[in-house]
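>>> What follows is a predicted protein model with its sequence.
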Amino acid sequence: MDHAPQPVLGPDVSETDSSMPDQTLYDVAAVEDVKEGEVLSIILKERPIALVCVGGEVHAVGGRCPHKGAPLRGRLHCRSKVHGDVIVCPWHKALFGVRDGKVKEPVAFASLPVYPVRLVEGRVLVGVSATKPAPVTRRMEDQSVLVLGGGAAAASAIYTLREEGFGGSIILIGDESSLPYDRPSLSKGIFLGGPDKVQPPLLLNEGFFAHHEITRVQGTVASLDCETRRVRLEDGRDYSADHVLITTGGRPVRPDLPGIGLEGVMTLHDVRDARDISQNITGEQAVILIGGGLTTLELASALRQKGAGVTVIAPDQVIPMEAQWGREVGRVLLRLHTDNGVAFITDSSVVGIYGTDRVEGVELADGMKLPCTHVLVAVGNEPCRGFLPDDVGTEPESGTTGIVVDDSMQVLPGIHAAGDVATFRHEGTFYRIEHWRQAQIEGRAAARSILGLPRQPMPMPWYWTQQFGKKLEYMGWGESFDRVLIEGDLGGFDFMAVYMKDQKVVALVSAGRSSAMARAAVDFEGFVEKEVRTVII
């Protein structure tokens, strides 16, 4: 609930505290209303502000996440083993320090403003002007960093380097003309508004690059000499630096099928692909999607909302996402799609795409031919690492073609990797996780490693999907499970699913429980013990 503030003369209060800015403070709440573990939301002079109580002290920070504007209220004040007292964004799980407002974990690329607070006779007084953050101590001014790739991991690394005081030169080399942008929005229907409106939100704007003196270079990397840390581009230009960070991501796999090169066969990787889809696929056309993962399901949702006929061909996957999310949640997804007109073929596979100059249809292994106007292929991504020598960042036991890094995201001295291209080890298992928040977590970890800052534990991966207006969230390492417990209403998309292996909770999937998942993102084990085992198990 928002509280109407009452003004109190600034000098009457601030004269007794030299650290308090000389400004009018407003009586906004009773101290007893600001409860430990909860965030009290107020509006002060049209500014949303979040009040948090820690050990009897009240702190005031911005009341909306700077990433997408999520309101910060309710049970979002948590205690992190790594970061101390934090506020966590319920939408995309960014963590902010309660005392300094700083980003502790992505996905936000701006800190929360911090407002002056004074407690007087059981009341909370707050100033309307944010306090100036402490200046960052510049370091490593004689060093240089070369970032290869222009996605989420690159943006997170660049932001972290400057946020933590890196004073040397930074050059970003990417093959797209655009600044780093919000790639997940591409499959979630951004192309529904027409090709001229397909512009995903930027992660870092032009002003950030200019203010922080970051050089951008458009080009494709041809080779990297790891010993000299020299990068050569396909057009012959070359660059070198003290530190190289590889964040080149992945590219969609195009299966070796007859007709795969026909016009009308598409993949979705970047904004150019989204514009093609928006321009060329209309509501009167029939589209076949090859693949059964979340990208496929999100595209099916968006294309059906555009009016196109959609058939998903996913061999050996009778229930979508069953292997990852279990039969119960998979059935709900299946019903959501079939109720909205999506057809599924799971008992046969595509053996060819036919047509003369462009796509006319697909042929299945059982001989059936399905006419269509477009084919969208979403069967996975392969890491973009062709510019590296074959013996760099490889480890046969990893079971992946990604670039293998150590606990500090380092491949070799002076060479780091992060994001979809990187493979890391967690508790003895290799992971290459292709999700947006994870890429930013890894980019931040690599930047901290370059800066020589202490290593922080890798948080449990989290991702979300939006299909036909329903949002589902997953948290876990993708471990196998032998039991699924569900609390809530599956059909109404208001539930928490708990995945267990030998009595251990290994993952969560939820809908309509964003605040609970936010708390789990800060301290998974603590959340399981305090909230899951007492309510669900």
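Good, I have the coordinates. In this text, all values refer to a predicted model and were calculated from it rather than measured experimentally.
>>> okay, CA-based contacts and neighbour counts for the rest of this
OK.
>>> mind listing the helices for the stretch 301-450 of the chain?
Using DSSP state H, counting those that start in this stretch, the helices of the stretch 301-450 of the chain run over 322-339, 436-450.
>>> Format those helices as JSON lines; extra columns: distance to Asp489 and mean neighbour count.
Output for the helices of the stretch 301-450 of the chain, formatted as JSON lines (distance: least, Cα to Cα, whole Å; neighbours: other Cα atoms under 10 Å):
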{"stretch": "helix 322-339", "distance to Asp489": "11", "mean neighbour count": "17"}
{"stretch": "helix 436-450", "distance to Asp489": "27", "mean neighbour count": "26"}
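>>> now for those, which one comes closest to Arg79?
Closest of those to Arg79 is helix 436-450, at 18.8 Å (criterion: Cα to Cα).
>>> continuing past the closest one, what's the next helix or strand?
Downstream of helix 436-450, the first helix or strand assigned by DSSP states H and E is strand 462-467.
>>> after that next one, next one along is what?
Following strand 462-467 in sequence order, the next helix or strand is strand 470-476 (DSSP H and E).
>>> Now do that following strand against helix 322-339, angle only.
Relative orientation of strand 470-476 versus helix 322-339 (axes from the mean of the first three to the mean of the last three Cα atoms, to 10 degrees): 180 degrees.
>>> Show me what strand 470-476 is packed against.
strand 462-467, strand 504-511, helix 514-522 (3 or more Cα pairs under 8 Å, 6 or more residues apart in numbering; DSSP states H and E).
>>> Put this next to the previous one:
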Amino acid sequence: MEIAPQAALGPDVNGTTTPALPDQTLYDVAAVDDVREGDILSITLKEQAIALVRVGDEIHAVGRRCPHKGASFRGKLSCRSPVHGDVIVCPWHKAVFGVQDGKVKEPIAFSSLPVYPVRQVEGRVLVGANPIIQKPAAKCGEDETVLVLGAGAAAASAIYTLREEGFAGRITMIGDEGFVPYERPALSKGVFLGGREKVQPSPLLSEEFYARHEVARMRGKVVALDCEAKQVRLDEGKTYHADHILITTGGRPVLPPLPGIGLEGVMSLHTVRDAWKIAEEITGDQAVILIGCGLTTLETASALRQKGAGVTIIAPDYPVPMERQWGREIGQVLRRLHEDNGVAFVTDASVVAIHGTERVTGVELDDGMTLTCTHVLVSIGNEPCRDFLPEQTKEEEEGGVQGIIVDDNMQVRPGIYAAGDVAAFRRNGTLCRVEHWRPAQCEGRAAARSILGLPRQPMPMPWYWTQQFGKKVEYLGWGESFDYILIEGDLGGFDFMAAYIKDQKVVALVSSGRSAAMARAAVDFERFVNEEVRTHII
């Protein structure tokens, strides 16, 4: 069935009148009863991939693929957010979109979904093949300026949010890498496997975006910030002033004070240039020692083994990887995965020195053993980049947590904001700093909304993922301690859901092979726990 433009758009079967729709033909694509609430129905119309979503008696049509990486929306990916209303959530990286307007409600996508006209006639769903042209946000802040210090995930998210919400003033971004913000997680997940020419992480925002939205980009290192004057000074002497300053300078790798730490062949993996160096220098016939045992270490070990290199992880404080964060059971599964793929672990000795004259030749352990190697990769954590702050702004660390302390509006002091790995905020009275990619973007979005004077929204529960030897594991939680873990599914087969219990309350989830379920949990954790976790796990 096809319905001609406008002429057939009178009252529907319920006697209500549909607002004027774009001048286009509508096509019969499905029965109304086939579109079930909470369950996306996927269709293709004139080569357009479209998702049909039901909300009560209404049916909406939006783009079926996430604009970030093209993940398909199908199945149980529509739900209701207590903050944003009816939404669709990406199963891969948890971007959240409004069902009615297609707009990004939570990162990590930086483009809205197209919205298509829909009609219900005699029990059938009719959809147009051309997206509705969305009205842009009203312009605001034409005479104001925003200066973004840093060029990472939080910076990109803040800039996108400012422009999407109508900010028309001048935006300047200063970064010291010389690149636009890019997808840093790809670095440890094996982007260097194909050689340097393949080490090209995707930009978060395109060059065309910066040009179209008139975002000025400068390269330089910030060495001083005058919070009162709202002015920054770069290492080359230039100064910049703005009405609003957003600090998104991130973190830098911590290097242990070991003899030989400055030798050639001793590396860390934090920037695309680090990945270039690894791609150029480390070949399949070399031996690499990794110091540390966090997710970055494990992901790098996985990538290096796939490249053919010999890999040994030295982690005396972590006999079971990720045990403190994820528990012994899952940690043991991760270690077994690595050992089955040829990674060796040393957990009963620590490195006391790195040997070599100009280049590294090996490491010495505190038990007297020396292990030969061609490269050492250090990954024992990051520290926030905040050296440019005035002393009175450098808060004492609390409970081992460093960072620039912000309030609920991501504000350090009037006109000065911070977001991403450099920022620390209080949650339930405890200071925390979340060093992950999606949370950094959520914080950048929150800071931009504060700059614009928009209502504060609750910070989404942090989510992150890891990819090791082709196995994906996802985490959702605030990193709280736990009393015990309840697990449903097959751990060894990487098809499970684990609930972390503290004082009889679920405080976190870890899963593998349950992307759609974790997507719903990321939108409304409490509801997911009450309706699904307590039914199937507890």
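Happy to help now that I have it. All of these numbers come straight from a predicted model, not from anything done at the bench.
>>> okay, the helices of the stretch 301-450 of structure 1 in CSV with distance to Arg385 of structure 1 next?
Output for the helices of the stretch 301-450 of structure 1, formatted as CSV (distance: least, Cα to Cα, whole Å):
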stretch, distance to Arg385 of structure 1
helix 322-339, 27
helix 436-450, 16
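>>> out of those, nearest to Gly361 of structure 1?
helix 322-339 (21.5 Å).
>>> still on that earlier bit, of the helices of the stretch 301-450 of structure 1, which is nearest His212 of structure 1?
Smallest distance to His212 of structure 1 across these (Cα to Cα): 15.4 Å, for helix 436-450.
>>> now the closest one, how far from the centre of its chain.
Relative to its parent chain, helix 436-450 of structure 1 has a centroid offset of 11 Å by Cα atoms, centre = their mean, to the nearest Å.
>>> with structure 2 superposed, average distance for that helix?
Following the fit onto structure 2, the mean deviation recorded for helix 436-450 of structure 1 is 0.3 Å by mean Cα distance after the TM-score superposition for structure 1.
>>> now that helix: which residue numbers in structure 2?
Counting by TM-score structural alignment, helix 436-450 of structure 1 pairs with residues 437-451 of structure 2.
>>> who's in contact with the matching stretch?
106-108, 153-159, 161-162, 184-185, 244, 246, 409-411, 415, 417-421, 434, 455-457, 459-460, 462-464 (Cα atoms under 8 Å, 6 or more residues apart in numbering).
>>> I only care about the residues you listed that end up buried; give me the ChimeraX line for that.
Command for ChimeraX, covering only those of the contacts of stretch 437-451 of structure 2 found buried under the criterion 16 or more other Cα atoms under 10 Å:
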select :106,107,108,153,154,155,156,157,158,159,161,162,184,185,244,246,409,410,411,415,417,418,419,420,421,434,460,462,463,464
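>>> Export the helices and strands packed on strand 470-476 of structure 1 to a markdown table and append columns for distance to Val484 of structure 1.
Compiled in a markdown table, those are given as follows (distance: least, Cα to Cα, whole Å):
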| stretch | distance to Val484 of structure 1 |
| --- | --- |
| strand 462-467 | 18 |
| strand 504-511 | 9 |
| helix 514-522 | 17 |
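>>> quick one, which of these is nearest to Val329 of structure 1?
strand 504-511 (8.5 Å).
>>> Which elements pack onto the closest one?
Here strand 504-511 of structure 1 touches strand 470-476, strand 494-501, going by 3+ Cα pairs under 8 Å, 6+ apart.
>>> average distance between it and structure 2?
Compared with structure 2 after fitting, strand 504-511 of structure 1 has a mean deviation of 0.5 Å; criterion: mean Cα distance after the TM-score superposition for structure 1.
>>> picking that back up, how about the helices of the stretch 301-450 of structure 1, which one is nearest Ala507 of structure 1?
helix 322-339 (9.1 Å).
>>> Give me the contacts around that closest one.
Contacts for helix 322-339 of structure 1 (Cα under 8 Å, 6+ apart): Ser301, Ile319, Pro320, Met321, Ala343, Phe468, Gly478, Val484, Leu490, Gly491, Val509.
>>> can you check stretch 378-397 of structure 2 too?
Contacts to stretch 378-397 of structure 2, defined as Cα under 8 Å, 6+ apart, come from residues 222-226, 249-255, 266-269, 290-294, 296-297, 402-405, 421-423.
>>> What subset of those residues is buried?
Buried, going by 16+ other Cα under 10 Å: 222, 224-225, 249-253, 255, 266-269, 290-294, 296-297, 402-405, 421-423, out of the contacts of stretch 378-397 of structure 2.
>>> Who are the contact partners of the nearest residue to Lys103 of structure 2 once chain neighbours are set aside?
Spatial nearest neighbour of Lys103 of structure 2, excluding adjacent residues (Cα to Cα, 6 or more residues apart in numbering): Ser112 at 4.5 Å. Contact analysis of Ser112 of structure 2 by Cα under 8 Å, 6+ apart lists Pro67, Phe97, Gly102, Lys103, Val104.
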